[in-house]
Each structure stands twice: as C-alpha cells, then as structure tokens.
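>>> dropping a prediction and its sequence here:
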Amino acid sequence: MPTTRSSKRQSIVPNGLSEEEVDSSDSEDEITDFTGVLPPAPPDDELAPIDYFYSMFDKDSIALLTDQSNLYSVQMNPNKPLCISQHEMEHFIGTLIMTGIYSFPTPRFFWMNTTRVESIASVMSRDRFLQIRKNLHVVDNSNQLFAGDPAFDRAYKVRPLLNIVKENFRKIPKEEKLSADEQIIPFKGRSIMKQHMPLKPNRWGYKMFVLAGGESGICYDFIFYSGKGEKSEYGFCTKIVLALCETVPHDINHKLYCDNFYTTIALQVELFKLGIFTVGTVRSNRLAGLVMKTKTELSREAEALLKSTPLPPTVKPGRPSLKLSLVENNASTSPRAALSPLPSKSVRTSSSSSSPSIFTVYNRSGS
C-alpha cells in the first residue's frame, strides 16, 4: 500500500500538481535504510540553557578570548593592562548577546538614564564594557603572515575561535537526512571577505557553507568562506561538500540534499563510494556527454528519463521552464509518486498523474 504524505514546500514537479503519495519498492528500502543510531534526547530538566550554550561556546573559547585580549592590551599599552578574568569575559559575552536584542544606535544608550537597560547596566559598567570591546582579540597579531605567504589566511584573526566552535558542532550526532547550503552572517562594514548574495534574506555579510539537518535544521559543520584557495581536482563546489562531509559516518546510508550550486556528477560518485546517498538539482552544463530529450519532447511526454550510464547517479530532467535537472545516487528509476492536481477556482477535476519519486524526495528534505 502506498503511504500518504503532505508537503508545504515548493515542489519541483509538473506545474499545477501537488505531491500526494510515494510508492517505493521493498528492495530499494533495504538498500537505502538508515542504519545509524542516534542517542536519545536528554531530559528537559537535565540541561539548562547555559549548558547548551557552553556545549558550543565552551570554556576553551572563553580562555582564548581572555588570554589574547589581555596580551593585546599589554602590547598596546604596558602601563594600562586590561586584566580581565574569565568570569568577567563571560559577563562581557552575555552583555553582547543582550545588546543584540535591542536596536540602539550606540552601546552607550544601555547606560543612559532615559534608556537604561537594567539587565545590562547592572552587570558591567559602560566604560569597562567599551574597554574590553576595544581590546577584544583572538590571536597574537605579531604572528600574522603577510598576504604573499602561501599559508596566508584572511580569517587569521578569528580562525582559532572558529576552529573551537567548529569542532564542538562536529561532535553532535548526525541525523539521517542532511542538507548542504550557504548562509550569510549579516555585516555591512568594510571587509575584503564580505559577500553579496541577493537571494538571501540578509544580502550582505560573511558567507558560511553549512552542513545542517535536513529536517531539524541543526548545524553539524560549517566552513567560513575567505576565498576559493587552491584549486581542487573536483572543482570548488565539490571540494566544499566533501569537506563538509568529512565527519559524516560512512556506509550507514546518510542522505544528503543540495542545490544546483553544489551538485556535480563527480560529487555523486565520490559520496556514493563513501556510502552517502545524495539528491540534488544539477545545472545542464554539468551533464557533459548526457543527452536529454528536447523541450518539445518533454512538454509532450511530461517527463524524460536518461539512458543508463556506467556511473552510479541517475539523472532525470526537471520542469522544462526551469532548465534544471535532478541528479541522485539513491532513488531508483522505478518508484513513482502519485500526484493530484492543485484545487482551482475555475476548474474542478479528479484526474491524477505521476512523477519519479526523486522529485518528492528532494522536495521533502532538500535544501
């Protein structure tokens, strides 16, 4: 019996149709079933909110900021050291988080009589807050390499802190369905690393490549983008996804979903070797040597399947007007999703159609 599921996502299926149910074979389920085991969630009363915060931003991060900020203050003015403790650094970080809730033009408003915020002003004085912020550092600037050095890192001044937080995210047990995508950290100041992505909610800022849960949205790994760096035999996009998947357990049938920026045949093949199944939209110029039916044929037949190739992935064209295709290495060509038409004010019909299950799989868990 087919199972019925509903989806509110924008679907990559023929225009005017919505997803209803998927009928998949038992043989495919046996091959692609997730064999990993996730630990049970801790009881609600076991961890406080601060414990979750410290699991990502741990004591090592606090110690790093404390030591390097004290060092920088001595380098700038030996007669007036900062002398900040780890406990005071924790107060400073908490104050920074609180200030992000408000939209005052300058931090001084938090301590003014007319706009005073007691939860901030009572923890730390204005002058002390500004003094710590002025000296806040993550690394010793005297060790920074010049731009011409092969090991030069544009993100040198924050790299140690990024590495600590990154390792903490990597420790989180990963769910079955994963998604690779980019995210913008909003920033409108001056920086050579600032990116512009017009389709993102925050168009300007620092770009992060993120491996997240396809259903939970939890971040499991990230890469801070500071430039393309050295060329890879697979290309930049494939290199990024392979790096994000370094800590994904092999051969337990994880499912990875990504959009057409990342998907390549080379990526599909490499992840297939690792036992990681993937589904993603793919650009037509990345399907060299694979001949698809013309737009006229697609319109007449509603879909077109590519002939078998020696490569593991299976490629199926998507909606003709999008000039986009889906490529995967885990869904078979035989299972099909039964589709029913969307309700219309002018036309009421009970007719139905079908589509390869790859479309439904991607729409439910894709990026």
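Everything's here; your move.

>>> drop to CA atoms for contacts and neighbour counts, all remaining ones
OK.

>>> Ile93 should be in a helix, yeah?
Yes - applying DSSP: H, G, I helix; E, B strand; the rest coil, one finds Ile93 inside a helix.

>>> quick check: the gap between it and Lys166.
18 Å (C-alpha to C-alpha, to the nearest Å).

>>> how about Thr264, what does it touch?
238, 282, 286-287 (C-alpha atoms under 8 Å, 6 or more residues apart in numbering).

>>> can you add secondary structure, neighbour count and distance to Ser351 and give the residues you listed back as CSV?
Formatted as CSV, the contacts of Thr264 follow (DSSP: H, G, I helix; E, B strand; the rest coil; neighbours: other C-alpha atoms under 10 Å; distance: C-alpha to C-alpha, whole Å):
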residue, secondary structure, neighbour count, distance to Ser351
Thr238, helix, 21, 41
Val282, strand, 26, 30
Arg286, helix, 13, 36
Leu287, coil, 15, 34
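
>>> all helices for the stretch 151-300 of the chain, in order.
For the stretch 151-300 of the chain, the helices defined by DSSP state H, counting those that start in this stretch occupy 159-170, 236-244, 265-273, 295-301.

>>> output those helices as a markdown table; include the columns distance to Glu21.
Converted to a markdown table, the helices of the stretch 151-300 of the chain look like this (distance: least, C-alpha to C-alpha, whole Å):
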| stretch | distance to Glu21 |
| --- | --- |
| helix 159-170 | 35 |
| helix 236-244 | 30 |
| helix 265-273 | 26 |
| helix 295-301 | 21 |
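
>>> looking at those, which is closest to His254?
helix 265-273 (10.1 Å; C-alpha to C-alpha).

>>> could you say what helices and strands that closest one packs with?
Judged by 3 or more C-alpha pairs under 8 Å, 6 or more residues apart in numbering; DSSP states H and E, helix 265-273 is in contact with helix 236-244, strand 276-283.

>>> what about Ser69, which helix or strand?
helix 59-76 (DSSP states H and E).

>>> pasting the second one now:
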Amino acid sequence: MAVRSCWILAGTGTHCRIRRSRASQTCSMGDMSGEYAGHARTGMFSASKNCVQILTTFDMGPSTKRKRLQPVVEVLQDSGSDSYSEDNDDDDNEQPAPQAKRLSKPSKSAVRPTTWHKADLKNTALPEYQHFTPDCIDLPFQYFTRYFDDQIIRHITYQTNLYAAQKDINTTFTTNENEILTFVTILIYMGIVELPSVDDYWARETRVPQVANLMSSKRFRLLKRVIHFNDNTMIYGTSDRFFKIRPLFNPQSVDEVMVAYKGKKAGKLRQYIKSKPDKWGFKLFARASEDGFIHDMVLYQGKTTLEAHDVPLKPEQEGLGATSQIVSVLVSTMSFPTTTAIYADNFFTSLELVRYLRDHNCRYTGTARENRIGKPLLRTIKEMVPRGCDYVTSDDGILAVRWKDNKTVTLLSTDMGVGPMSTVIRYCSETKKREPVSYPAVIRSYNANMGGIDKSDMLVHLYRTPMKSKRWYLRLFAYIIDVSLTNAWVVYKRDCKALAPPSSRRSSSSFVESLTSSTDVPKPVRGHRSRTPNLAVRFDMSLFHAPVHGERQTCKHCSRKGNIMSLRLPCTCCQIVFCAVHRVTLICWIRAN
C-alpha cells in the first residue's frame, strides 16, 4: 500500500509535520538525520520536556495531550515535564555562560509584497513509498544498537574514565564498554519493572535477578556518580549551556519533546510551560516521522540555541524569525527534502517561512496565527459565521485557507489544495440536527499527518528510564536511551509487518535478555550475608534469651564500631551475638547504638 511520508514540527503550543517520500535510512544512531528504510512519514516539532517534544524536564512526563482545532483539526502541543526527585549524587554543577547574541529577527524591508487572488492550489502527488521487509528479522537488541551504537558507548567509556581521573574519585577506578552497556541495560530494565527505590532491586525482599545478577548495587551507584559525556576542561569560554550532554545529541536525530525535570540544578535551562501536563523540563525542537521515529533535534537554550547547535545560518535564513530559523535548520538535515511534505503548528508557521521553504522546493502545510500571514483576501474570523471555508492563493503559489467548524482555523500550504472537497457531519445547536459541513482536503491532510509527535511521546512515556540525580544532564542521557529504544521499536514493528510483533514491554524485556546473552558480563561477587533476626522475636521480653555455644560470629555492636571480636555464643532465640563487654549492657531486645 502506498504511503506518503511526513515530517512533523511542533513547538510551544503548536506542531508541524512533513509528509515525505521514503527512501533508505541509515541505521546508525550516529547519523539519525538520514531516514531509515522502513519509515513512512516524518515529522518535526518543538517542545517546552519540551519533547517536544522537547521535554522541559528530562524526566519524561505523561504523553502529550491532543487539542483539536475544531473537532477535526488537531493542534499538537509540546509535552510538558513532570517533577522528578533527586538523589545525593556528587558532581560538579558548573554551567557554561550564556551568550548575549540574540536570534535574528526578520527585516521588515526584506518582506516581499504578496498578491492574493481567488484560486485553489493544484495538488501534486509525492512519489509513492513501499516498505520492503528484510529477509531476516534481527533481535530487538540489534535494532537498539543501530541507534545507541558502539561509537556512543566508546565515547561514554572514555569520558567516564577521564572524569574519574580528573576528580580522583577512586585511583583504581576504570570501566569498559561492556560495563557501560550493562549499566544502560539495567536502566532500561528499571524502566520496565518499576520499584519505589533503586536499592529495592538489590534488597533481599524485592530483589530483581535481571538487575542484581548483572552488577552489584555498590558498582551501579559508583558508575552513576562518575558517568560523564564531555571533557570538563573544555567548558570554559563556550556559550553552549548543554555542553555536558552535547556529544550525545550531535550524532543523533530526535523528535521534539519535553523532558520532565523539576530540579533547580539546571538553572535557566529548565523551562516552565503552564499549558503542558509536565510543566517543568528541558525544551527541545525536533523532527519525527508519523509513526513516532525521531530524526533530528535542537536543544533550546535561549539566545544561543542555534549557535550551540553548530549549524551556520545562510544569508536567506538570517532574515527569518527565530522559530522559522529553527524549522529551516531542522529541514536542512533531511536527506530528501524535495520529496517531503512538512507539517507544523502555528508556533512555527509564518508567510516568510512558507515562502523560504517553497523557494527550496520543500512542501509545507501548517496552521498559522493571524499576525503572521499578512493580509490575504479572506473573510475575517468574525465574518466566518456559518460553518465552511474560504481560501485564496498568492501569486507565488501559497494557499491560505480559513475553515470554520466549531471554531475557526487558518492554514498556509504549498502542498495541498482545498479540493477535492469532502463533508463531515456536525451537530448544529440552532437547528438541533446533525448537518454536513464542507471539509477541505488540506485540512484532512493536516489532521492525518500530525500525530507522529504524540506517538513518539507516548512510546517514550510507556517505560521511561529512571534517572534521579542532582546532575541535571543525566535526565537528558536517560531520554537519549528512551528515544533509541523507541526508534528501534518503531523500525522493528515495520520489519515485522508480516508477522505479529510482541508487545512493547516484551520487546524491551527481550532486549535485556539479548544483551546479557551476547556480552560477557562478570557476575558480581557477594560476601557472606549476615543473618538479620526477626524483630518481633528479638524484642519480645517474654521469651528466654540465653547464649548457646555455636559457630564463631562477630559481636554486632563491636562490628559497627570497627572493632571485630569473634565469639561462639549467639542468642538461642534471635542468634544475635554480643561480646562479654556488651553482654551486660546490651541485651537482645535493646538496640545497639
């Protein structure tokens, strides 16, 4: 079945998307800007966690809620961020200094005059796409390593060892690629099997073998404390406020997301958006396909956003507004922009952006705000009393449509026209009857191609990787893992189209099993676990607590003070041992301090 591929863009309060012809995509996470062979549609969006989305907090919050422009046209919102508690990890909390340079604003003198006339836009079909199922379906783990590849693992390993040496945390500390991959595996499994505390995965009562057998709790905490992604000695003099996590985002393509984070360590990088479910978090602008595959992302850091992204602006881009520049940068990383249709919400759409993309043979459709579309010869919102639509086309081929259902929405498009017109049934409060309402093709196309961002956000939120830490950028690291796993899942489902793919939870569990069987993971060495007596028995003074000769053990009180004294006289009831010095003052039912 032929499918039109799309890209979606979304920003604070709105989204955009692109419909594109699919071609082969690179499988490496190191170059997610290329499209994977199994992708149908692609999209872009910005988040205020957002994650899009970019989630404003890197603790991904609940999936983004949709809001419809009328009952039909939906406006995608940035997903918000939820609160996330922090642990006591030690780390340096320095932040790169922001730069005073502002994003360019369009010059009024550079705006081209626009002539509008009553005409429809001719629809031009995109090349059809067909997905070819591979001869052999790889394991879920192999799909994951396409995006979280060896290059990323090697980089994290090197930077972690470098940071440990710089901080002299432990002169004998060193890690390797297998251990870092095991650490990531544990984080993924913790997102599948959630427990109240990280310590519960190793506790005797709630022990999880899939986690505890891979790594000791002490080693896990140490790795979490020292894991690093960039050289701290290079931070001075840079304007990149995401310097500590930047190397993981440069080689990766992501969708717009809002990453939940409510801590205060990130300073002004943490954003607040009142309308989002997760109101606090890191804001990003991203590009994703209709099925939720994330391709490209820009971390928002205020005035220096584009400079830190290390993408030089062309002269024609500098004349665009700040949000339009974000779209132009995300579009510039597309492999086949001329065979792609872009969809965005009114946060991004402007007449200058649509004209810029048209000059570069890129198709665009997006909702627009009244102050960004010039003065097309459309009926005003107040004049749109009956349900229906009005449309005009500019002399350079830009369609402006104003459609009213329950409310009024305005769109600009260079891809799809009003016809062929269809109808939808709506209830009329005046006549108390259900009546047909004209439904333009451009509105229908916009609604059909604007769901990819919500799809990606929903998949990430299903089994979000836990990462509670004072180091704010670890929340972004967890999001990288989540996006890699989500992208792998999307491609895996495409390749398994002819089969019945397992559920997302089972697929993630299978990934952990594949990892443990495909890597040589040393089992943690445990010492002898001392017996913990039943408290109800220990403090019951009605029982007869008397010493009895038995195996040699250490005094409970002395061992806490560091003086080991070995005895053979444990209590008959609770098996607690006290030495001769403490036997008089500390009985079984009295707590040793």
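Nice, I can see it. For clarity, every value in this text was computed on a predicted model and none was experimentally measured.

>>> TM between them?
Once the chains are overlaid, their TM-score stands at 0.78 when taken by TM-score structural alignment, normalised by the length of structure 1; 325 aligned residues with a C-alpha RMSD of 3.0 Å.

>>> just to revisit the earlier point, which of the residues in the helix holding Ser69 of structure 1 are buried?
Buried residues in helix 59-76 of structure 1, counted by 16 or more other C-alpha atoms under 10 Å: 61-74.

>>> out of those residues, which is nearest to Arg364 of structure 1?
Nearest to Arg364 of structure 1 among those, with distances taken as C-alpha to C-alpha, is Ser61, at 36.8 Å.

>>> what ranges does the stretch 51-200 of structure 1 have for its strands?
177-186, 195-196 (DSSP state E, counting those that start in this stretch).

>>> now do the stretch 301-450 of structure 2
Using DSSP E, counting those that start in this stretch, strands in the stretch 301-450 of structure 2 cover 340-344, 363-367, 388-394, 399-404, 408-413, 422-428, 433-439.

>>> which part of structure 2 matches the helix holding Ser69 of structure 1?
Using TM-score structural alignment, helix 59-76 of structure 1 corresponds to residues 150-167 of structure 2.

>>> the matching stretch vs structure 1, mean deviation?
When structure 1 is overlaid, stretch 150-167 of structure 2 sits 0.7 Å from its aligned residues on average, using mean C-alpha distance after the TM-score superposition for structure 1.

>>> chain center to that stretch, what's the gap?
23 Å (C-alpha atoms, centre = their mean, to the nearest Å).

>>> also stretch 259-275 of structure 1?
Worked out by C-alpha atoms, centre = their mean, stretch 259-275 of structure 1 lies 16 Å from the chain centre.

>>> could you do stretch 69-84 of structure 1 as well?
So, by C-alpha atoms, centre = their mean, the centroid of stretch 69-84 of structure 1 is 38 Å from its chain's centroid.

>>> can you list contacts of it?
Residues from elsewhere that reach stretch 69-84 of structure 1, judged by C-alpha under 8 Å, 6+ apart: 66, 131-132, 135-138, 140.

>>> the same query, at a cut-off of 10 Å, please.
Identification of contacts with stretch 69-84 of structure 1 by C-alpha atoms under 10 Å, 6 or more residues apart in numbering yields 63, 65-68, 85, 89, 128, 131-142.

>>> about what we covered before: got the contacts of Thr264 of structure 1 as TSV, with distance to Asp259 of structure 1 columns?
Putting the contacts of Thr264 of structure 1 into TSV (distance: C-alpha to C-alpha, whole Å) gives the following:
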residue	distance to Asp259 of structure 1
Thr238	12
Val282	7
Arg286	13
Leu287	15
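
>>> Arg286 of structure 1 pairs with which position in structure 2?
Counting by TM-score structural alignment, the partner of Arg286 of structure 1 is Arg372.

>>> please identify the most buried of the strands of the stretch 301-450 of structure 2.
Highest mean neighbour count among the strands of the stretch 301-450 of structure 2 (mean count of other C-alpha atoms under 10 Å): strand 340-344, with a mean of 32.

>>> what span of structure 1 is that one aligned with?
Counting by TM-score structural alignment, strand 340-344 of structure 2 sits on residues 254-258 of structure 1.

>>> quick one on the thing from earlier: closest one to Pro39 of structure 1 among the helices and strands packed on helix 265-273 of structure 1?
strand 276-283 (20.3 Å).

>>> what's the average distance of that closest one to structure 2?
Mean for strand 276-283 of structure 1 is 0.9 Å (mean C-alpha distance after the TM-score superposition for structure 1).

>>> specify, as a residue range, where the helix or strand harbouring Ala478 of structure 2 falls in structure 1.
For Ala478 of structure 2, the host element (DSSP H and E) is helix 473-495. Helix 473-495 of structure 2 lines up with nothing in structure 1 when matched by TM-score structural alignment.

>>> could I get the strands of the stretch 51-200 of structure 1 as JSON lines with distance to Ser340 of structure 1 and mean neighbour count?
Formatted as JSON lines, the strands of the stretch 51-200 of structure 1 follow (distance: least, C-alpha to C-alpha, whole Å; neighbours: other C-alpha atoms under 10 Å):
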{"stretch": "strand 177-186", "distance to Ser340 of structure 1": "26", "mean neighbour count": "20"}
{"stretch": "strand 195-196", "distance to Ser340 of structure 1": "39", "mean neighbour count": "16"}
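
>>> in JSON lines: those strands, plus distance to Met112 of structure 1.
Output for the strands of the stretch 51-200 of structure 1, formatted as JSON lines (distance: least, C-alpha to C-alpha, whole Å):
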{"stretch": "strand 177-186", "distance to Met112 of structure 1": "27"}
{"stretch": "strand 195-196", "distance to Met112 of structure 1": "36"}
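
>>> so who does Asn135 of structure 1 touch?
Listed by C-alpha under 10 Å, 6+ apart, the contact set of Asn135 of structure 1 reads 65, 68-74, 76, 81-82.

>>> make it 7 Å
Counting by C-alpha atoms under 7 Å, 6 or more residues apart in numbering, Asn135 of structure 1 touches 69, 72-73.

>>> name the nearest of these relative to Phe209 of structure 1.
Looking across the contacts of Asn135 of structure 1 and measuring by C-alpha to C-alpha, the closest to Phe209 of structure 1 is Ser69, at 28.4 Å.
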